[in-house]
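> for reference, the sequence and a predicted model appear below.
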Amino acid sequence: MDFSFLEFYQQEFYDGLWTTISVSLFALVFSLILGTVIAVLRISGVKALAGFGTAYVEFIRNTPLVAQIFFVFFALPAVGIKLSQFAVGTIGLSIYTSSYIAEVIRAGIQSVPCGQMEAARSSGMTYVQAMWYVILPQAFKLIVPPLGNQFINLVKNSSVLAVIAGGELMYFTDVATTEADVTPVYLFVAVVYLLLTVPLSLLVHFLERRWLGRKSS
């Protein structure tokens, strides 16, 4: 195993790692917000809104992430909207991940007893207020493991930016393999991704134990 490539591509890997972390964090926030909105629409009881939420989830989940990234990358400039590769990657990842997050949150909301919503509404809260202050806080505590898994998948899926020269970790990995042995390069990058995702997994387990412990006590 020859890891001498690290000497020549050290700065590139630093830049790629920073881009991967940055786009993952931005996409995490946006996908969580968008996924929550879609989940609420799906259970709103309004046919038009529920239909839109269902169509969104089914379409996004059943089309490849690469195709969605390419669509954003090429379609938006065609209508006069020019974005950086970073922005394209963030938008693509946010939209794709939000469809999965929406289903996770919907399941969490439906796990909360119906009486919680009825009690909140009877106390004078609007539907939105009841959802925000009563239902969603309980739902999020129930869905920590699957939600954490989606965040971990998001970090790994950020590697798709390499197809549009997004400047993330996998892009510079492909650059390094043009002059170095493939095996040590990809082994090194696999370890880096592990260093990114394992702490996330440990954090999810910590939150799960903490909140479940509070619930049982």
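Cool, got the structure. As the structure is a computational prediction, the values presented were derived from the model and not from experiment. Numbering: from 1, shown residues only.
> for the rest of this, base every contact and every neighbour count on C-alpha atoms.
Will do.
> chain center to stretch 97-108: distance?
With Cα atoms, centre = their mean, to the nearest Å as the basis, stretch 97-108 stands 10 Å off its chain's centre.
> buried residues of that stretch, list them for me.
97-106, 108 (16 or more other Cα atoms under 10 Å).
> same for the longest helix anywhere in the chain, what does it pack against?
Longest helix in the chain, counting residues (DSSP state H): helix 5-42. Helix 5-42 sits against helix 47-61, helix 85-111, helix 144-157, helix 169-176, with contacts defined as 3 or more Cα pairs under 8 Å, 6 or more residues apart in numbering; DSSP states H and E.
> put this beside the first:
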Amino acid sequence: MNFIEAYSSDHLTFLLDGFLVTLYVAFISIVLSFMFGGVIGTLRYANIPIVSNILAVAVETIRNLPLLLIIFFTYFALPEIGIKLEITAAAITALTIFESAMLSEIIRSGLKSVEKGQTEAARSSGLSYVQTLFLIIMPQALRRMVPPIVSQFISLLKDTSLAVVIALPELIHNAQIINGQSADSSYFFPIFLLAAFMYFAVNYSLSLAARKLELKQM
């Protein structure tokens, strides 16, 4: 283990560049998957004929596929039908597809967890179905969704490392390159220890923020 050489300024800068790519891909994927997952989950909760059934099949199919397979498909298979994405766009697309399906189920379950009496009381007071959904049901459901949604976001951040298979220059990819520069692998432990700390710092911060938010809403 050679900590001094492993933690040279060039190596640390290169590792930080990879981590910034990880955070960028994760952030964009989180925003997009929350948007798409919210729409899909709400539509499934609304139980619209045909639409809900189609979405249910799509969601269950995606949820039961390995994320790695979706990444491969997005980067290697889509060009076969004329859709060629560069590496970062392919990683974001694959993560968004997978996480949208996961989040849609969390959101649908959260909406269903609100007691039916709330809906009946709102409708009897003159509110429309849409007003009831967004003014009464959604605010209550969101409080219950915070822990599982944050947990899913943490998983998404960690899952960005799978994009190393398509050479996305993220944290793990750059850590592997640095490790490859040591003939005796003396950089392995220091570099991957630092990479692990970076993941932990961000994910633990997200967990603390979610816990505080949950306590405020109680």
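The structure has been received and is ready for your questions. Nothing here was measured: the structure is a model prediction, and the numbers come from that model.
> with both chains overlaid, what TM-score comes out?
The TM-score (TM-score structural alignment, normalised by the length of the first structure) is 0.90; 212 aligned residues with a Cα RMSD of 1.8 Å.
> residues in contact with Ile152 of the first structure?
197, 200-201 (Cα atoms under 8 Å, 6 or more residues apart in numbering).
> in TSV: these, plus secondary structure.
Shown next, in TSV, are the contacts of Ile152 of the first structure (DSSP: H, G, I helix; E, B strand; the rest coil):
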residue	secondary structure
Thr197	helix
Leu200	helix
Ser201	helix
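> who wins on neighbours among those?
Thr197 (19 neighbours; other Cα atoms under 10 Å).
> so what does that one match up with in the second structure?
Aligning on TM-score structural alignment places Thr197 of the first structure opposite Asn203 in the second structure.
> now that match: how far from Pro169 of the second structure?
20 Å (Cα to Cα, to the nearest Å).
> before we move on, the earlier item: including distance to Val191 of the first structure, could the contacts of Ile152 of the first structure go into TSV?
Below are the contacts of Ile152 of the first structure laid out as TSV (distance: Cα to Cα, whole Å):
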residue	distance to Val191 of the first structure
Thr197	10
Leu200	15
Ser201	15
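> closest one of those to Val155 of the first structure?
Closest approach between the contacts of Ile152 of the first structure and Val155 of the first structure, by Cα to Cα: Thr197, at 7.3 Å.
> buried residues, the one helix or strand Gln140 of the second structure maps to. List them.
Element membership of Gln140 of the second structure [criterion: DSSP states H and E] is helix 138-159. Going by neighbour count (16+ other Cα under 10 Å), the buried part of helix 138-159 of the second structure is 138, 140-141, 143-147, 149-150, 152-154, 156-157, 159.
> which two among these are spaced furthest apart?
Gln140 and Asp159 (29.4 Å).
> what distance do you get for the residue nearest the centre of the second structure to Ala196 of the second structure?
The centroid of the second structure falls nearest to Leu156 when counting by Cα atoms, centre = their mean (3.2 Å). According to Cα to Cα, Leu156 of the second structure stands 15 Å off from Ala196 of the second structure.
> equivalent analysis for His173 of the second structure, please.
Counting by Cα to Cα, the gap from His173 of the second structure to Ala196 of the second structure is 13 Å.
> for the two, indicate the residue with more neighbours.
His173 (20 against 13).
> so that one sits right up against Val164, yeah?
Yes - proximity of His173 of the second structure to Val164 meets the contact threshold set by Cα atoms under 8 Å, at 5.5 Å.
> what range in the second structure does stretch 53-63 of the first structure sit on?
So stretch 53-63 of the first structure sits over residues 55-65 in the second structure, by TM-score structural alignment.
> tell me which residues in the matching stretch are buried?
Buried-residue list, stretch 55-65 of the second structure, by 16+ other Cα under 10 Å: 55-56, 59, 62-63.
> cool, stretch 67-82 of the first structure as well?
Buried, per 16+ other Cα under 10 Å, within stretch 67-82 of the first structure: 68-70, 72-73.
> repeat for stretch 106-126 of the first structure
Counting neighbours by 16+ other Cα under 10 Å, stretch 106-126 of the first structure gives 106, 108-109, 112, 117, 120-121, 125 as buried.
> next: stretch 167-185 of the second structure.
Going by 16+ other Cα under 10 Å, stretch 167-185 of the second structure has these buried residues: 168-176, 178-179.
> start and end of that stretch, how far apart?
21 Å.
> that one: how far from the chain's middle?
The answer for stretch 167-185 of the second structure is 24 Å, by Cα atoms, centre = their mean.
> picking up where we left off before, could I get the buried residues of stretch 167-185 of the second structure as CSV with distance to Asn2 of the second structure?
Formatted as CSV, these follow (distance: Cα to Cα, whole Å):
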residue, distance to Asn2 of the second structure
Leu168, 26
Pro169, 24
Glu170, 23
Leu171, 20
Ile172, 19
His173, 20
Asn174, 17
Ala175, 14
Gln176, 15
Ile178, 12
Asn179, 11
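> which one of these is nearest Phe14 of the second structure?
Distances from Phe14 of the second structure to these, taken by Cα to Cα, are shortest for Asn174, at 6.7 Å.
> how close does the equivalent of the closest one over in the first structure get to Gly16 of the first structure?
Asn174 of the second structure maps onto Phe172 of the first structure when the alignment is built from TM-score structural alignment. Plainly put, Phe172 of the first structure is 6 Å away from Gly16 of the first structure if you go by Cα to Cα.
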